[in-house]
Structures are given as C-alpha cells and as structure tokens.
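Novice: take a look and give me a structure for this.
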Amino acid sequence: MSSSTPQRLRVVPSRFSVGYAPQAVFPEDDEWIALVRAPEGLTVVREAWGNDPGRRWVGLYGGDDPRDLGAPGALAAITGPLAGAGIPVFVASTYHADLVLVPEEDVTAAVAALERAGHPVDLSDLTPRP
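Specialist: Presented below is the predicted three-dimensional model:
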C-alpha cells in the first residue's frame, strides 16, 4: 500500500477521550484503549462515556484491510486530507492499521475530506451520542 492506494476505513462505534498524566504510572484500571509513555508523561486513550468532560473523539480505523508495515505514506494519505480540511487528529497506531481520531464535531467534514481523497468510509457504526 502506498500513499496513492485508497484505504477502506470504518467508524469505530465507541467515542474516545485523550488524556495526559505527567507523573503517572501504568493506570490502575483496565479501561484504557491505548497508552503511550514519553519522557514528559503518559498519554491515555480511553472510551468516553456520556458525561465525561472534555473533547470527545471519533475513531476511523482501517484494520479490516491490514497494511504492510513497510509501505510508506499510508498514514500520511489519511492525515494529509484531514490537515488540508483543517481537522485535528490524534493517532494510535497498531500492527495492522492506524486508529485515527478526529473531534466528534468534525466527523462529517472528516469523512467528506477522506472520501474526496478516494478513501471510502463505512459509516454504519456512526450513531449520535448524548
């Protein structure tokens, strides 16, 4: 897969929150989706619940069509159109694909930008959240 190869994406049914803990150790619960430890602290991606404060993110994932880890440009092919549309992203990469998070309020514009770039997006799991 190169940057010119369309990637089939789907909306993940959960909504997510992204948090930061500067002095944190491994979370005591197992409610996290992704953890990234850096010298300045721990970033935690969790499933967001109805009354969670802060920004909620919608996940776009291409794991049904796994990528070749050696193929250059796969993530750039997704984030480029989103950047061009002025949509912020947070990415958690897996072995098979990238979970690209976009702000919930920008999901319609994100899907439009990705589809204009040739990436079909399955919206069957996109349901309104409280």
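Novice: alpha carbons only for contacts and neighbour counts from here, please
Specialist: Noted.
Novice: Thr43 versus the residue with the largest distance to the centre of the chain, what's the distance?
Specialist: Note on the chain: the largest C-alpha distance from the chain mean falls to Gln23, namely 24.7 Å (CA atoms, centre = their mean). Gln23 sits 11 Å away from Thr43, going by CA to CA, to the nearest Å.
Novice: can you give me the helices in the protein?
Specialist: For the chain, helices defined by DSSP state H occupy the ranges 74-84, 107-116.
Novice: adding mean neighbour count, write those helices out as JSON lines.
Specialist: What follows is these, written out as JSON lines (neighbours: other CA atoms under 10 Å):
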{"stretch": "helix 74-84", "mean neighbour count": "18"}
{"stretch": "helix 107-116", "mean neighbour count": "18"}
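Novice: quick one, which of these is nearest to Leu35?
Specialist: Closest to Leu35 of the helices of the chain is helix 74-84 (CA to CA; 19.1 Å).
Novice: and this one, so I can compare the two:
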Amino acid sequence: MTSAQRLRIVPSQFAVEHLPNSTFPEDDEWIALVRAPEGLTVIREAPAWVEGELWKGFYSASPSSPNSTGQLAAVVGPLAEAAIPVFVASTYHADLVLVPSHRLEEASDALRDAGHRIAD
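Specialist: Okay, the predicted model is just below:
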C-alpha cells in the first residue's frame, strides 16, 4: 500500500444517476459526467426530494499528481475488503470516492484501520 492519506468527508450527499438515452443532462446541476455507449452517468449533489441510494464522498485533503500510483487503490482496497461498494469520479488532483451514506461510519473505520486519516 502507498503511504497513508489524509482524506476529508465531503459535506454534501450525492445521487448517482444513469440516463440511458442522454448525451448531456438537461440541467447544469451536476458534479461529474461520464458518457459511455450505454448512456450517461451523472453524479450530482442530492436534492432534498431525491429518492433512492444516497452517497457520501471521501476526497483527498492534499492534492496529488495524476502520475502518482496507488493512491486510488490504497483507498478502495480497504473498502473492498470490508465489502463496501464504491463509486469513483477522478479529478486532476484527487479521486472522489463515494460510499453509500448509510455505510459512511463503517467505511471511515475501514479506512482508519488501513492507516488513513479522516478529517471530519
């Protein structure tokens, strides 16, 4: 594993949507978009009225280079070992690692046990 990382919990809750027949969302209220042959995946800050799975995010508290290796694996590995599902959106400086909201505490514990520091 690479050295332990300092992660912060993003205060927002997120919704992840799949829009099978879209190439772009109808609004600009999104955080990340991924277009693929099967449609568009949209990550957005969850509005109060949203139904379905809500996600919380971990994000690096200190940026890294896109050439850094093992940064994402060091975070998702312990979550996989704890059988916690993830959804990831990568940025130039870090990865936004989403976990189901109801498993945030369990995910935080797994990451701490792996040596990461979580800034609340």
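Novice: contact partners of stretch 7-26 of structure 2?
Specialist: 35, 38-46, 50, 53-62, 101, 116-120 (CA atoms under 8 Å, 6 or more residues apart in numbering).
Novice: which residue in structure 2 lines up with Ile78 of structure 1?
Specialist: Matched across to structure 2, Ile78 of structure 1 falls on Val75, judged by TM-score structural alignment.
Novice: list the contacts for the nearest residue to its match once chain neighbours are set aside?
Specialist: The spatially closest residue to Val75 of structure 2, leaving aside those adjacent along the chain, is Leu111, at 6.9 Å (CA to CA, 6 or more residues apart in numbering). Taking CA under 8 Å, 6+ apart as the contact definition, Leu111 of structure 2 lies against Val75, Pro78, Leu79, Arg117, Ile118.
Novice: dump the residues you listed into JSON lines; add distance to Val86 of structure 2 as well.
Specialist: JSON lines is the format used below for these (distance: CA to CA, whole Å):
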{"residue": "Val75", "distance to Val86 of structure 2": "10"}
{"residue": "Pro78", "distance to Val86 of structure 2": "11"}
{"residue": "Leu79", "distance to Val86 of structure 2": "8"}
{"residue": "Arg117", "distance to Val86 of structure 2": "18"}
{"residue": "Ile118", "distance to Val86 of structure 2": "17"}
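Novice: and which of those residues is nearest to Asp95 of structure 2?
Specialist: Val75 (9.5 Å).
Novice: about what we covered before: what's the matching residue for the residue nearest to Val75 of structure 2 over in structure 1?
Specialist: By TM-score structural alignment, Leu111 of structure 2 lines up with Leu114 in structure 1.
Novice: again with Ile43 of structure 2
Specialist: Under the alignment by TM-score structural alignment, Ile43 of structure 2 pairs with Val45 in structure 1.
Novice: now do its match against Gln23 of structure 1, distance only.
Specialist: Counting by CA to CA, the separation of Val45 of structure 1 from Gln23 of structure 1 is 16 Å.
Novice: and Thr94 of structure 1, by the same measure?
Specialist: With CA to CA as the criterion, Thr94 of structure 1 and Gln23 of structure 1 are 25 Å apart.
Novice: for structure 2, which segments count as strands?
Specialist: Using DSSP state E, the strands of structure 2 run over 6-19, 32-36, 39-45, 55-60, 87-90, 95-100, 117-119.
Novice: no further queries at this time; thank you.
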